[in-house]
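>>> Just to be clear, the model below is a prediction. Sequence and coordinates:
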Amino acid sequence: MVKSHQRLPRRTDRIHSGGPVTIWLTQISLDLRHQAARRDIGDAAHAHRRVMSLVPDGLGAEARREAGVLYRLEQSRTETRFLVQTTRRPTDDKLPAGYGTVAVTSLDPLLKLLDTGLVVRYRLVANPTKRHGRTSPHQGKLAALTGTAADQWWSDRATRAGLALRTATTTSLPDLVGRKDDRPILHAARRFDGIAIVTAPDALRTAILEGIGRGKSHGCGMLSIVPAGSQ
């Protein structure tokens, strides 16, 4: 039994102390001629199962958290891809043949580079929400935030994540449709892009590792940064 004054170590503790945690970034560039790829980009529940196939089985009821899985879908005129972040080394042997091309890199060099004053470019696809208070007829229920309320949500969380925002562009994305307990659930998704200055490197490492906000199982919450001078 753990005594009351003791605290169990977290993955972030090992990162802050220079421990052995490695964060992997997997890029899956999808071949949209493949039926499974087309299905996954339109169904967040299918996408969740697909990205979880990159990590080992048998991780228990909290498998996503245990493997540090965060991901998002990115679409442009020239490419559709999943970006998947894990703390377990990924393997692509469970992906269907012809599903897409896979590239894996370590984020450790980037995390070690973080320092106060570093200027970075960031991207976050998130599910900004708030819970109705006691005076609301919808007390306790979650409400999706839009407009300036969503922008303020990100500004507040960026500060907690060790970032001082210098620019911020918000893009509304299609709702992400997932499932929980065999019921469909919707995540109102917003993408935040811009420039920021690192104010608290350890807080930023924690935010990168643990994600931000709700909907992490369905493609929200993954914070990505690169030094502002990088391509």
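Good, I have the coordinates.
>>> hey, let's count contacts and neighbours off CA atoms from now on
OK.
>>> longest helix of the protein?
helix 147-160 (DSSP state H).
>>> Show residues contacting that one.
For helix 147-160, the external contacting residues (C-alpha atoms under 8 Å, 6 or more residues apart in numbering) are 128, 129, 164, 165, 170, 192, 203, 212.
>>> want to compare, so here's the second one:
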Amino acid sequence: MFISRFRVNTARSGARRLLSSPQTLHAAVMSSFPGILPSDRAAPDAPRVLWRLDHRSRAEVLLYIVGPDRPDLTHLVEQAGWPAAAGPANPGWQTRPYAPFLDRLAAGDRWAFRLTANPVHTVRRKEGEPRKITAHLTPTHQMGWLLDERRQQRLGFRVCEKPAERRLLPEGTTHRKHPHPGDRYELTVGDTRSLSFTKSRGPENRQSGPVTVATATFEGRLEITDPDALRRALTQGIGRARAYGCGLLTLAPLARPTPRTP
């Protein structure tokens, strides 16, 4: 496994075209892996490729990719990077082996995390109707989706709770009747988006109906409870819409507290 980072040159027209369509960007990401043929992608045992866009600012957009092989992002550099600045020492992206990091994950370790996901649930509007997949649209429900105990158990981590002195209320909620989990946990939800695009299918790229994917980006702190389960989550993804930039969880060391001046 390898993890890669590519900075998008948002001033280029090719970058704007890629950023405007999750399906187009997905195709560009998959083209980075010459060993994965288009005919193999729909197979049940096809290698999993995950990607995520981090919009740090209007001029700073980072593309993260996790895949089974070392990717070749030359075409992305040419379309949406800085090709004139690329060279043997700096091809325009960074790639590192993922296995050494995955191997050292241990139960009890705490990490900062970031995840863009498609939080959904199933609802039945009328008696007798089949259940329908519906997106969570409010931060409270989106947090509840990630904080679900069974989901966290499957993923091999738990979101850390805030110390009592950092909570706004003793119980960590903002309303008695409608508890909000955000004040209790080291978790925030931001960069919510509704991605709408037309999906192409078949070898002739026939257009099907419009597709809408609601996404939310979670940031916070987690504690590892099951390293093997967490490794699966890091390499296989979390939730739905993984072909459209959802499901990639990344970890980073926790920032050390700044020592107080006596």
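Structure received. If you're wondering where the values come from, they're calculated on a predicted model, not measured in any experiment.
>>> still on that earlier bit, most neighbours, which of the contacts of helix 147-160 of structure 1?
Comparing those by number of neighbours (other C-alpha atoms under 10 Å), residue 128 comes first, having 26 neighbours.
>>> quick one: that residue and residue 210 of structure 1, what's the gap?
16 Å (C-alpha to C-alpha, to the nearest Å).
>>> Check which residues of the lengthiest strand in structure 2 are buried.
In structure 2, ranked by residue count with DSSP state E as the criterion, the top strand is strand 206-224. Buried residues in strand 206-224 of structure 2, counted by 16 or more other C-alpha atoms under 10 Å: 213, 214, 215, 216, 217, 218, 219, 220, 221, 222, 223, 224.
>>> for it, packing partners?
Counting contacts by 3 or more C-alpha pairs under 8 Å, 6 or more residues apart in numbering; DSSP states H and E, strand 206-224 of structure 2 is packed against strand 110-117, strand 157-159, strand 187-201.
>>> and of the ones you listed, who's closest to residue 57 of structure 2?
strand 187-201 (11.1 Å; C-alpha to C-alpha).
>>> what does the closest one contact?
Counting by C-alpha under 8 Å, 6+ apart, 21-23, 139, 142-143, 159, 182, 206-221 sit against strand 187-201 of structure 2.
>>> Map residue 62 of structure 1 across to structure 2 for me.
Matched by TM-score structural alignment, residue 62 of structure 1 corresponds to residue 42 in structure 2.
>>> Helix, strand or coil: sort out its match for me.
coil (DSSP: H, G, I helix; E, B strand; the rest coil).
>>> where exactly do the helices run in structure 1?
Using DSSP H, helices in structure 1 cover 11-16, 35-41, 44-52, 63-66, 108-113, 147-160, 201-210.
>>> Which part of structure 2 matches the first one?
Mapped onto structure 2 with TM-score structural alignment as the criterion, helix 11-16 of structure 1 occupies no residues.
>>> Please apply the same query to the third one.
Alignment note (TM-score structural alignment): helix 44-52 of structure 1 is matched to residues 22-30 of structure 2.
>>> Average separation of the matching stretch from the aligned part of structure 1, please.
Here the mean offset of stretch 22-30 of structure 2 against structure 1 after fitting is 1.0 Å, by mean C-alpha distance after the TM-score superposition for structure 1.
>>> in that stretch, what's buried?
Buried, per 16+ other C-alpha under 10 Å, within stretch 22-30 of structure 2: 22, 23, 24, 25, 26, 29, 30.
>>> In CSV: those residues, plus distance to residue 194 of structure 2.
What follows is the buried residues of stretch 22-30 of structure 2, written out as CSV (distance: C-alpha to C-alpha, whole Å):
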residue, distance to residue 194 of structure 2
22, 11
23, 14
24, 16
25, 16
26, 17
29, 21
30, 23
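>>> just curious, which of those residues is nearest to residue 75 of structure 2?
The nearest one, if we look at those relative to residue 75 of structure 2 and count by C-alpha to C-alpha, is residue 29, at 9.7 Å.
>>> what sits against the closest one?
51, 65, 73 are the contacts of residue 29 of structure 2 under C-alpha under 8 Å, 6+ apart.
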